[in-house]
Structure formats: C-alpha cells, structure tokens
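Undergrad: Turn this into a structure:
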Amino acid sequence: MITIKNVTKEYAGKTAVKNLDLVVPDGKIFGFLGPNGAGKSTTIKMITGILPIDEGTITVNGYDIASQSIEAKKLFGYVPDSPDIFLRLKGIEYLNFIGDIFDIPKDIRKEKIENLTKSFGIYEALDNHIQTYSHGMRQKIVVSGVLLHDPDVWILDEPLSGLDPKSSYTLKEMMREHAAKGNTVFFSTHVLEVVEQLCDEVAIINKGKLQFRGNMKEMKEQFEADETLEKVFLELTSNE
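TA: Have a look, this model is predicted:
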C-alpha cells in the first residue's frame, strides 16, 4: 500500500503538486493519469525518494520514504519513464548489480534472470552492452531488473512504452498476477485503452491537484454512462 498525505512540491516558485491525498491499495492495479506537466512524474519521484517532499508524508507499506528510506526502498521496484541507464554495462552485469544490491542468492538469481529475460525475449542479448540495445530492449532489461527481487510494490512510470506486443502482453499478465496475490501495482500511462482493460482503480491529476479517484464504474457514473474513458479524461482535464 502507498499512502500519500497532504503532499506538496514546488519548483522555483511553481507548484507542481498541491495538497495531494491518495491511497493506492493492495490487491489492485492502480492507474495514474494526467496530461503532460500535470504532476505525475513528480509524484512518482517523490514516492520513490528521488525527489524530496516539501510538505506532507508518503509511506510505502507503512515505511516513511523520507525518514525510513532504506526500509521503504527494499519493498518496491521502480520502472522510470526513461530506460537509458547504466548504458556502459552489459545486460547481465546490470542484472547482477541489481541482484547484489538486494542480496539475491546466486542460484536463485540465475534462475530468475533466465526466466525473466526469456519471457521478454532478451536472454540472448545479455552479453551485449545496454548502449547497443534498442529502446524496447532497454525497457525490457530495466523491467527485468525491477522484478528480479520480487518486490511487494510495483511503481511503473509508462512501463509499456517501447515494448513489442508480446512483451507488453507478458508484462500486463505479470501485473495482473502480482495484484491477484494481494500486492500493489501503481503505474502511469498515456494509453487510455490499457487503463480501461487493465486497471481496477484510477486517479486523474491535473495541474498538481487530484481530479478523480475511483473505479471505472464510479468515474462513468459522474458523467454519461456511454462516455469513453478518453472523453471523461478530456473533460476532467479540460482546463489544461
């Protein structure tokens, strides 16, 4: 569970997130939506401890990300919106680096690396440097690294970007299975069709403020029953 209480973040006098209250429950796939510049990535970077919180608190499974950062970070896996990291490492070096950080035993690590990278179709490329990978392959190696230590909480920022249809399907099935086990899946996306197909609950943020939180049925009850998520989204963010 992720709990965000009265969180505010400002950049150079501009408020990026304002008095945000949000609870991301266990056992559900939770979608986080908003137009560009709405505060999505800023919120995610505060949840993960990349950015400091100006006001308020954020906890991950009860651990405060500011005062108990190590304990909190052990519990989640984070896929950033850009996979261009550790480009000089080989794929296998990157995954072993992640394995070392989370103290994954070598025998268990080897099996997990093989299973994950074969699922995403990059097993044969593990001895190549990440800088030689395509964007999609880089996304796959980052996702594999995130899932390697089997975290309870998944925080995914545009995780399907660059993935081929097969890998996208594989990741969506993994998300469903993870949530079905009572874990947390929190992800942002611009692909509204994916949200309709995949999410149990959604939150829409615009100009740093929460516009809606609930399930698809509750959202459409506030509008016309036959409206698509796209129309609802556009109406909620019409002042953008």
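Undergrad: hey, let's count contacts and neighbours off CA atoms from now on
TA: Noted.
Undergrad: The helix or strand hosting I155 packs against which elements?
TA: Per DSSP states H and E, I155 falls inside strand 153-157. Helices and strands touching strand 153-157, by 3 or more Cα pairs under 8 Å, 6 or more residues apart in numbering; DSSP states H and E, are helix 40-47, strand 76-79, strand 184-188.
Undergrad: Which one of those lies nearest to D127?
TA: strand 76-79 (21.8 Å; Cα to Cα).
Undergrad: what residues does that closest one touch?
TA: The contact list for strand 76-79 (Cα atoms under 8 Å, 6 or more residues apart in numbering) reads 48, 60, 142-143, 146-147, 151-159.
Undergrad: for the residue most central in space within the chain, what are its contacts?
TA: What sits nearest the mean C-alpha location of the chain, by Cα atoms, centre = their mean, is L156, with 1.4 Å. Applying Cα under 8 Å, 6+ apart to L156 gives the contacts G77, Y78, V79, P80, V185, F186, F187, S188.
Undergrad: from these, which is closest to A38?
TA: Closest approach to A38 among the contacts of L156 (Cα to Cα): S188, at 11.8 Å.
Undergrad: From M1, how far out is that closest one?
TA: Taking Cα to Cα, to the nearest Å as the measure, S188 falls 16 Å from M1.
Undergrad: Which one's more surrounded, these two?
TA: Between S188 and M1, counted using other Cα atoms under 10 Å, the more crowded position is S188 (24 against 20).
Undergrad: these two touch, right, the more buried one and K40?
TA: Yes - assessed by Cα atoms under 8 Å, S188 is found in contact with K40 at 7.4 Å.
Undergrad: Mutual contacts of these two, please.
TA: F32, L33.
Undergrad: hey, where'd the helices end up in this protein?
TA: Taking DSSP state H as the test, the helices found in the chain are 40-47, 69-73, 91-101, 106-119, 135-147, 165-180, 192-198, 216-221, 229-236.
Undergrad: Can you redo those helices as JSON lines, where the extra columns are mean neighbour count and distance to K9?
TA: Shown next, in JSON lines, are the helices of the chain (neighbours: other Cα atoms under 10 Å; distance: least, Cα to Cα, whole Å):
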{"stretch": "helix 40-47", "mean neighbour count": "22", "distance to K9": "8"}
{"stretch": "helix 69-73", "mean neighbour count": "17", "distance to K9": "18"}
{"stretch": "helix 91-101", "mean neighbour count": "19", "distance to K9": "29"}
{"stretch": "helix 106-119", "mean neighbour count": "16", "distance to K9": "36"}
{"stretch": "helix 135-147", "mean neighbour count": "23", "distance to K9": "26"}
{"stretch": "helix 165-180", "mean neighbour count": "16", "distance to K9": "29"}
{"stretch": "helix 192-198", "mean neighbour count": "15", "distance to K9": "26"}
{"stretch": "helix 216-221", "mean neighbour count": "14", "distance to K9": "27"}
{"stretch": "helix 229-236", "mean neighbour count": "15", "distance to K9": "22"}
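Undergrad: could you dump these to TSV with distance to G31?
TA: Below are the helices of the chain laid out as TSV (distance: least, Cα to Cα, whole Å):
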stretch	distance to G31
helix 40-47	11
helix 69-73	21
helix 91-101	26
helix 106-119	24
helix 135-147	18
helix 165-180	12
helix 192-198	6
helix 216-221	11
helix 229-236	12
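Undergrad: Another sequence for comparison is provided below:
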Amino acid sequence: MIELSGLTKRYGRIMAVDNLNLKVEEGEVFGFIGPNGAGKTTTIRMMGGLIAPTSGSVVINGIDMLKDPEQGKQDIGFIPDRPYLYGKLTGMEFLRFTADLYGMNNNGFFDKAESILRTFSLWDWAGELIDSYSHGMRQRLIMSAALIHDPKVLIVDEPMVGLDPRAIRLVKDMIKRLAREGMTVFVSTHTLEVAQDICHRVGVIHKGKVIATGTTKDLVEQARVDREDLEAVFLRLTEEAS
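TA: Presented below is the predicted three-dimensional model:
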C-alpha cells in the first residue's frame, strides 16, 4: 500500500533523508519515530507529494507519486505538522472546500460531514468561523478534512499536538478503527507511548537513515533492553547510532 524505495532528499550538502526503504501493508498502522532533525517531516512531505525527492520513489496504492501526483493524492488523507486553515470560513465551509478539491459531488456530502464533525466533537461549531476555534479544535478539523474523501492511506505528522487527553483518546481509537476497516496509516510522532499503543510496527530514523524497523518486541530484542518500553528502545538505538 505504501512503498518507499531508495528515497533520498538532499539540500545542498545536507542529507535530510538517505536511501530510505520501507513497505507498509494495507490495514497497518506504522509509526515513524526519531530525534528532532532526523528526517521525519521531510519523509512525510515527500510521501504527501509536497516536495520532490532528490532520488528514489514513493508509491501509494500502486501509484508513483512523482509520475502521477494528482491521482496519488486522491488516495491520501494528509495531516501536516503545521496545517493552514482559512480562518474566515466556518468549519463546514472548510470541509466543503476540501471536498471540492478532491472532486467530491454533493451527494452524501452533508451526511458525511455531519458524521465526521460529530466524531471529532465539532458539530456544535460547524457554523462558526475557524478564527474562533481553539488550537485543539483546529487540529481536529484538519483531521476531519483529511478523512472527508474516504482515503485509502492516512499520513499524519504529529497528530496529538495541542490535543487534550480526551481528544488524544478519540484520535487513538479512530486510528485503530480505520486500520481495522482496511485503511493504511503512517504516523510520525514524538509521543512514544502513543506509537507503542496504536502501531503494529515502528521505524526508527536517525540522521536521515532508518536504523531499525519492527514490532515493539522486535525492537526490544534489537536494542537489547529488558522490557517492552519504546522509550528505552528509542534511547538505546539512537545513542548507538550517534
């Protein structure tokens, strides 16, 4: 469902992502963790078609994102780390705007929008300007917009930033449900307990290179730590790779 082959991004002398190879299957939640500056967001942006790789490829649902980015983006729900919202639109207008970008027709839009806004506890605010939304509400609206067109793949960069504990639980439960229904989810996060809770497999990136992938149990064995604790695994693996 997601296949990254030799994915590389260079900025002058700086190698942001170095020959990254990953495959994520249908219905899998894959966590992507690493220190600041490791290459997580650069990888995410290449996957979403926002920047072009220096070399290598991103294939989403069988579509090469470099050769056919428009078609590839139809299958993706993308949640960036710093989303931009049009403050003078209402929440419902923003969903309509997003749906139009994906070429959705009016049939069923309102029911879909109502359902998803209710899921994210935003229905009572659907007619209010986004300028009046709190940070957490804006984050939940971006998630709503990413799912409005029923994507096959959800790509998320730091999904829990600014969310309160109730909203974090809601998002975690939603991601698990979407995966059970067959959606592939790629999550970049600094919140290691979230990755441990929701991800089937985890990849650790450090200085642009993936240094380990596997289940939490696999990574525990690779890192030679004595408990299934992703934080201990992360610290050991990144220290050894430094």
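Undergrad: For G49 of the first structure, which non-adjacent residue is spatially closest?
TA: I65 (6.0 Å; Cα to Cα, 6 or more residues apart in numbering).
Undergrad: May I have the residues that are in contact with that neighbour?
TA: Taking Cα under 8 Å, 6+ apart as the test, what I65 of the first structure contacts is I47, T48, G49, T57, I58, T59, A72, K73.
Undergrad: Would you mind measuring from the fifth one to P25 of the first structure?
TA: The one in question is I58 of the first structure. Taking Cα to Cα, one finds I58 of the first structure at 14 Å from P25 of the first structure.
Undergrad: Which residues are in contact with each of those two?
TA: Common neighbours of I58 of the first structure and P25 (Cα under 8 Å, 6+ apart) are I2.
Undergrad: These two: who's more crowded?
TA: Per other Cα under 10 Å, whichever of I58 of the first structure and P25 has more neighbours is I58, with 27 against 19.
Undergrad: Cross-check the contact I'm expecting between that one and M1.
TA: No - I58 of the first structure lies out of contact with M1 (Cα under 8 Å); the separation is 10.5 Å.
Undergrad: For the nearest residue to I168 of the second structure once chain neighbours are set aside, list the residues it contacts.
TA: Ranked by Cα to Cα, 6+ apart and with sequence neighbours excluded, the top spatial neighbour of I168 of the second structure is M160, at 6.1 Å. Going by Cα under 8 Å, 6+ apart, M160 of the second structure touches I168, V171, T191.
Undergrad: Next up, the contacts around the second one.
TA: Read it as V171 of the second structure. M160.
Undergrad: E158 of the second structure versus that one, what's the distance?
TA: In this view, V171 of the second structure and E158 of the second structure are 12 Å apart by Cα to Cα.
Undergrad: S132 of the second structure too?
TA: Remark: distance between S132 of the second structure and E158 of the second structure (Cα to Cα) = 23 Å.
Undergrad: Compare these two (neighbour count), which wins?
TA: E158 (19 against 13).
Undergrad: Show me what the more buried one aligns to in the first structure.
TA: Under the alignment (TM-score structural alignment), E158 of the second structure maps onto E158 of the first structure.
Undergrad: Leaving out chain neighbours, which residue sits closest to that match?
TA: Sequence neighbours aside, T189 is the residue nearest to E158 of the first structure in space, at 4.8 Å (criterion: Cα to Cα, 6+ apart).
Undergrad: Can you report how many residues lie near the one you found?
TA: Residues near T189 of the first structure, counting by other Cα under 10 Å: 21.
Undergrad: for it, what are its contacts?
TA: G31, F32, L33, D157, E158, P159, L160, V195.
Undergrad: same question, L129 of the second structure
TA: Contacts of L129 of the second structure (Cα under 8 Å, 6+ apart): G87, K88, L89, T90, G91.
Undergrad: Distance-wise, check the last one relative to L192 of the second structure.
TA: G91 of the second structure sits 31 Å away from L192 of the second structure, going by Cα to Cα.
Undergrad: now do the fourth one
TA: Counting by Cα to Cα, the gap between T90 of the second structure and L192 of the second structure amounts to 34 Å.
Undergrad: cool, and the first one?
TA: Taking Cα to Cα as the measure, G87 of the second structure falls 32 Å from L192 of the second structure.
Undergrad: Ok, the third one next?
TA: Plainly put, L89 of the second structure is 35 Å away from L192 of the second structure if you go by Cα to Cα.
Undergrad: Closest one of the contacts of M160 of the second structure to D226 of the second structure?
TA: T191 (20.8 Å).
Undergrad: Measure how buried the closest one is and give me the count.
TA: Neighbours around T191 of the second structure, by other Cα under 10 Å: 14.
Undergrad: now swap in L22 of the second structure and tell me
TA: For L22 of the second structure, using other Cα under 10 Å, the count is 14.
Undergrad: And R213 of the first structure, by the same measure?
TA: 19.
Undergrad: mind listing what Q139 of the second structure touches?
TA: Counted by Cα under 8 Å, 6+ apart, Q139 of the second structure has contacts P83, P159, V161, G162, L163.
Undergrad: Of those, which is the most crowded?
TA: Neighbours here mean other Cα under 10 Å. Within those, the largest count is held by P159, at 24 neighbours.
Undergrad: Distance to K217 of the first structure for the helices and strands packed on strand 153-157 of the first structure - can I get that in CSV?
TA: Formatted as CSV, those follow (distance: least, Cα to Cα, whole Å):
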stretch, distance to K217 of the first structure
helix 40-47, 23
strand 76-79, 28
strand 184-188, 19
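Undergrad: what's the closest of these to F97 of the first structure?
TA: strand 76-79 (14.5 Å).
Undergrad: how far out from the middle of the chain is that closest one?
TA: Distance of strand 76-79 of the first structure from its chain centroid, counting by Cα atoms, centre = their mean, to the nearest Å, is 7 Å.
Undergrad: how close does that strand sit to the second structure?
TA: Its aligned residues in the second structure lie a mean 0.5 Å from strand 76-79 of the first structure after superposition (mean Cα distance after the TM-score superposition for the first structure).
Undergrad: Where in the second structure does that strand fall?
TA: Strand 76-79 of the first structure covers residues 76-79 of the second structure once aligned (TM-score structural alignment).
Undergrad: unless I'm mixing things up, D81 of the second structure is touching M143, no?
TA: No - using Cα under 8 Å, D81 of the second structure makes no contact with M143, being 11.4 Å away.
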